[in-house]
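>>> Predicted model and sequence follow; I will ask about them next.
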Amino acid sequence: MELLEIAALLLLLLAALLAGGVWIAVALMASGWVGMQFVGGNIPAGSVLATTIWGNAASWSLAALPLFIWMGEILFRTKLSDEMFRGLAPWLNWLPGRLMHVNVLACGIFGSVSGSSAATCATVAKIALPELKRRGYDELVSLGSLAGAGTLGILIPPSITMVVYAVAANVSIIQVFLAGFLPGLLVMVLYSGYLIVWSLMNPAKTPPADPPLPLRQKLAESAKLIPLALLIIFVFLSLMLGWATATECAAWGVLGSLAIAWWHDALSWESFWASVMGATRVTCMIMLILAGASYLSTAMAYTGIPMALAEWVGGLNLSPYALIAALTVMYVVLGTALDGISMIVLTTAVVIPMVKQAGFDLVWFGIFVVLVVEMAEVSPPVGFNLFVLQTMSGKDSYTVARASIPFFMLLVVAVALITVFPGIVMLLPEMAFSK
């Protein structure tokens, strides 16, 4: 069989297994096993499976993954979400759109410690939706801003999705983290800019401002956010200045999270054990998926499929922009059926050779992938964040999907901006590693 025919067969097999409800990791391993049967030279598929899974699981880079997950689990069980609204609201009352900007800022702050889009969206929505509804804010815009801003959990470092991409693409985790800062700020600015424009165009739908608070009272309301802000600044500076590796930063983050939980009187044996078990379950799921993806990638490398695909794409003479446009559509379509981590591990082996041949930096491409995964999270009708908000708000799927459309389009704008101006992504990594 021709290599492209083998690739099509493996993709059809994988699609059939996933459609049949087979676990993603098992479907990946089964497809890899079938792929190994097309390899000449009597290479034992079982031995390759064992060595690939062991080599993948023993990666030191992956040590950061369970620690960042645990850090988010610990803070998820504090009173952070309740205090975040009270702490941020007094400072945003002057902006057009007023308290709806809390959704964006709160998701950005919580996203920087949770690393999960769904956890960020659910945590902030739980406190923000009832408060905004009570004060008379437009429900559609409130829902849409939460759907969009919830995706910041995987864009603003440290991010679980970024760690998975860095390991799958064999690039520096720290560089990918640093590359995510400015695009994260860009997306937050786009969201807040939209809220400002919308509120200026619809002044009747924006409640009047709360009475201004004196500076001392504002500081008192925000005081409980100071430990979290210090933890975030410490982790960011450690990465930026090269004081610590990503794994060491994750360990310090866990220690800081435990201290914050204790300071909030939320650290009990029950909450500690719940955070450990939550982190263990998520880590095991991701590690098993990564092991399956690693085996499939190895099998495809043995067959020579990635190189053949790269040569085929090269033969199409697509411009770099055309390739990025095609990949954007592909990831958004995949997002209707898969979560972000699965999308990355399923496609890395095939896509990376194409991207390399097109001349894109793999660190830049990691941020592109995270952004299009964000688009998939809020793309109607089945984006995962939409399901989260549907559950949290009690609204039907059509209402939540309609509310998310403007924020989906803003993510399209963000992808276009980083493609035309790649320096937005590469500035910080180049500054940090040019020494």
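Arrived safely, thanks for sending. Numbers count the residues shown, from 1 in each chain.
>>> from here on, contacts and neighbour counts on C-alpha atoms
Fine.
>>> show me where the stretch 251-400 of the chain has strands.
In the stretch 251-400 of the chain, no strands are found when defined by DSSP state E, counting those that start in this stretch.
>>> Show me where it has its helices.
Assigned by DSSP state H, counting those that start in this stretch, the stretch 251-400 of the chain shows helices spanning 269-303, 305-316, 320-334, 340-358, 362-377, 384-393, 397-420.
>>> Now these in JSON lines, please, with extra columns for distance to residue 101 and mean neighbour count.
Converted to JSON lines, those look like this (distance: least, C-alpha to C-alpha, whole Å; neighbours: other C-alpha atoms under 10 Å):
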{"stretch": "helix 269-303", "distance to residue 101": "29", "mean neighbour count": "19"}
{"stretch": "helix 305-316", "distance to residue 101": "43", "mean neighbour count": "16"}
{"stretch": "helix 320-334", "distance to residue 101": "26", "mean neighbour count": "16"}
{"stretch": "helix 340-358", "distance to residue 101": "26", "mean neighbour count": "19"}
{"stretch": "helix 362-377", "distance to residue 101": "19", "mean neighbour count": "25"}
{"stretch": "helix 384-393", "distance to residue 101": "17", "mean neighbour count": "22"}
{"stretch": "helix 397-420", "distance to residue 101": "14", "mean neighbour count": "19"}
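>>> okay if I get those as CSV plus distance to residue 238?
Shown next, in CSV, are the helices of the stretch 251-400 of the chain (distance: least, C-alpha to C-alpha, whole Å):
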stretch, distance to residue 238
helix 269-303, 23
helix 305-316, 37
helix 320-334, 32
helix 340-358, 26
helix 362-377, 19
helix 384-393, 31
helix 397-420, 25
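>>> and the nearest residue to residue 172 once chain neighbours are set aside, how far is that from residue 64?
Leaving aside its sequence neighbours, residue 172 sits nearest to residue 166 (C-alpha to C-alpha, 6 or more residues apart in numbering; 6.1 Å). In this view, residue 166 and residue 64 are 11 Å apart by C-alpha to C-alpha, to the nearest Å.
>>> Next one for the comparison:
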Amino acid sequence: MNDVLVTTLLIVALFALLGSSVWIGLTLAGVAWIGMELFSSRPAGDAMAVTVWGSASSWTLTALPLFIWMGEILFRTKLSESMFRGLAPWVSRLPGRLLHTNVIGCTIFAAVSGSSAATCATIGKMSLPELGRRGYPEEITIGSLAGAGTLGLLIPPSIIMIVYGVTADVSIAKLFVAGILPGMLLAALFSGYIAAWALLNPQKIPVPDRVMRFGEKLRESRHLIPVVLLIAGVLGSIYTGVATATEAAAVGVVGSFILSAVQGSLNWATFRDSLMGATRLYCMIALILAGAAFLTLSMGYIGLPRNLAEYVRGLGLSPFMLMVALALFYILLGCFLDGISMVVLTMGVILPTVQAAGFDLVWFGIFIVVVVEMAQITPPVGFNLFVLQGMTGKEITWIARVTMPFFFLMCGMVLLLWFVPQIATWLPSKM
């Protein structure tokens, strides 16, 4: 049967199931079963059992629930309050003043969370009441938080990087290292925009309560020590080669429990809620990964990835135009699916194409993460928009509008990655 017709039928089946409110993981497995039963000679039943078991029993994937659990534990500690107290004195002289706590706070928390939604929610609970009480405008406060919250996907450890590394068979440690410079650069772009906005709108920035002396700033900085130690423990164990990504995730869980105990927030309720929250989230992700693994196998038997790669090559697109086409494709897909679903749903088809184009898979992983970050703040299924809507009660369209400048900064980051690929590849090449 014609490849276009097969693809069309599978896409129709995919969106019909999604539109029927079937879970994404089950939808992927269902479409895979339909494709294998109708368009290949391979029996679907045993193939599905073997593939689902293989995807669920991956040792590399063990890092994922551990990092999620670490983020859940920290979400329930006094970490956010301590971070604000430690950061606020150092940004009082910058244009935009305390608005920079959104970006810096998200950057720091991203290094111990790995989740965009958790980063946005945790820092938002800290900064939104404080900035609102001090008179900072809502549009720049909420917009900068939505944009900076996406750093949870780029700055390691990152859940999306783990998922990409597993599906694309790329070293997760190298992906983590590759995300450092792009993450810091994107954070700098966000802070630069805030500073420029503040210089253009000086009347909207409230004056500081008082200017602290250097000694007072140092004393307040002691509140940053716990989170800095946790970051050093998690990332240092990976970069020094002492631990794999999975073992470092276990270090992070133990460290977060120690932090929680020291701060007095470790009790049975905290332990139970964090464990159940991490279990629910991981079970959802694991089901999506299992369904996507089976879908990848099914498409392999049908021959769609190979044929699509040959079709794209036949179009004669330059590597740059292919990158632009993929960015637009993922941004469009992000209007309907969450980031993890986007990655696992498309990798089976996209990877042969990008390999044929000569893209470095570590670089491509960072490219995918940045584009998925953009999808976190595009309606109607922008996860960060949902998080902020729940926290602020604002209309999701209003939140999306005030977040658009940060969306365009991410577009600029994609172009930077293309023209200066060493931003993502230099550090991994030193490993």
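Happy to help now that I have it. This structure is a prediction, so every number in the text was calculated from the model and none was measured.
>>> ok now the helix or strand hosting residue 167 of the first structure, how far from the chain's centre?
Following DSSP states H and E, one finds residue 167 of the first structure within helix 160-169. Its chain's C-alpha centre and that of helix 160-169 of the first structure lie 10 Å apart, by C-alpha atoms, centre = their mean, to the nearest Å.
>>> That helix - contacts with which helices or strands?
Applying 3 or more C-alpha pairs under 8 Å, 6 or more residues apart in numbering; DSSP states H and E, we find helix 160-169 of the first structure packed against helix 64-76, helix 173-201, helix 269-303, helix 340-358, helix 362-377.
>>> just so I know, which of those lies nearest residue 36 of the first structure?
Closest of these to residue 36 of the first structure is helix 269-303, at 5.4 Å (criterion: C-alpha to C-alpha).
>>> ok now the closest one, how far from the chain's centre?
Taking the mean of its C-alpha atoms, helix 269-303 of the first structure sits 16 Å from the chain's own mean (C-alpha atoms, centre = their mean).
>>> Mean deviation, it versus the second structure?
Taken over the aligned residues, the distance from helix 269-303 of the first structure to the second structure averages 0.8 Å (mean C-alpha distance after the TM-score superposition for the first structure).
>>> what angle separates that helix from helix 305-316?
Interaxial angle of helix 269-303 of the first structure relative to helix 305-316 (axes from the mean of the first three to the mean of the last three C-alpha atoms, to 10 degrees): 70 degrees.
>>> how much does helix 269-303 of the first structure deviate in direction from helix 340-358?
40 degrees.
>>> packing partners for helix 269-303 of the first structure?
Secondary-structure packing of helix 269-303 of the first structure (3+ C-alpha pairs under 8 Å, 6+ apart): helix 24-36, helix 45-57, helix 64-76, helix 160-169, helix 340-358.
>>> The helix holding residue 167 of the first structure vs the second structure, average distance?
So helix 160-169 of the first structure averages 0.8 Å relative to the second structure (mean C-alpha distance after the TM-score superposition for the first structure).
>>> Relative to residue 288 of the first structure, which of the helices and strands packed on helix 269-303 of the first structure is closest?
helix 24-36 (5.8 Å).
>>> by how many degrees do that closest one and helix 340-358 diverge?
Counting by the same axes, to 10 degrees, helix 24-36 of the first structure lies at 40 degrees to helix 340-358.
>>> counting contacts, what elements does helix 24-36 of the first structure pack onto?
Using 3+ C-alpha pairs under 8 Å, 6+ apart, helix 24-36 of the first structure sits against helix 3-19, helix 269-303.
>>> Of these, which is nearest residue 195 of the first structure?
helix 269-303 (34.0 Å).
>>> and the closest one, which stretch of the second structure?
The alignment of helix 269-303 of the first structure onto the second structure (TM-score structural alignment) spans residues 268-302.
>>> which residues touch the spatially most central residue of the first structure?
Nearest to the mean C-alpha position of the first structure, by C-alpha atoms, centre = their mean, lies residue 154 at 2.1 Å. Residues near residue 154 of the first structure by C-alpha atoms under 8 Å, 6 or more residues apart in numbering: 111, 115, 116, 117, 160, 161, 162, 370, 374.
>>> Please look at the second one and residue 158 and confirm they touch.
Yes - using C-alpha atoms under 8 Å, residue 115 of the first structure and residue 158 qualify as a contacting pair, with a distance of 6.0 Å.
>>> Look up the closest residue to residue 270 of the second structure, ignoring the ones flanking it.
In space, residue 270 of the second structure comes closest to residue 76 once its chain neighbours are excluded; the distance is 6.8 Å by C-alpha to C-alpha, 6+ apart.
>>> how far away is the one you found from residue 352 of the second structure?
Counting by C-alpha to C-alpha, the gap from residue 76 of the second structure to residue 352 of the second structure is 42 Å.
>>> Same question for residue 133 of the second structure.
From residue 133 of the second structure to residue 352 of the second structure the distance is 52 Å (C-alpha to C-alpha).
>>> Same check on residue 43 of the second structure?
Taking C-alpha to C-alpha, one finds residue 43 of the second structure at 24 Å from residue 352 of the second structure.
>>> cool, and residue 414 of the second structure?
From residue 414 of the second structure to residue 352 of the second structure the distance is 21 Å (C-alpha to C-alpha).
>>> likewise residue 32 of the second structure?
Residue 32 of the second structure is 19 Å from residue 352 of the second structure, by C-alpha to C-alpha.
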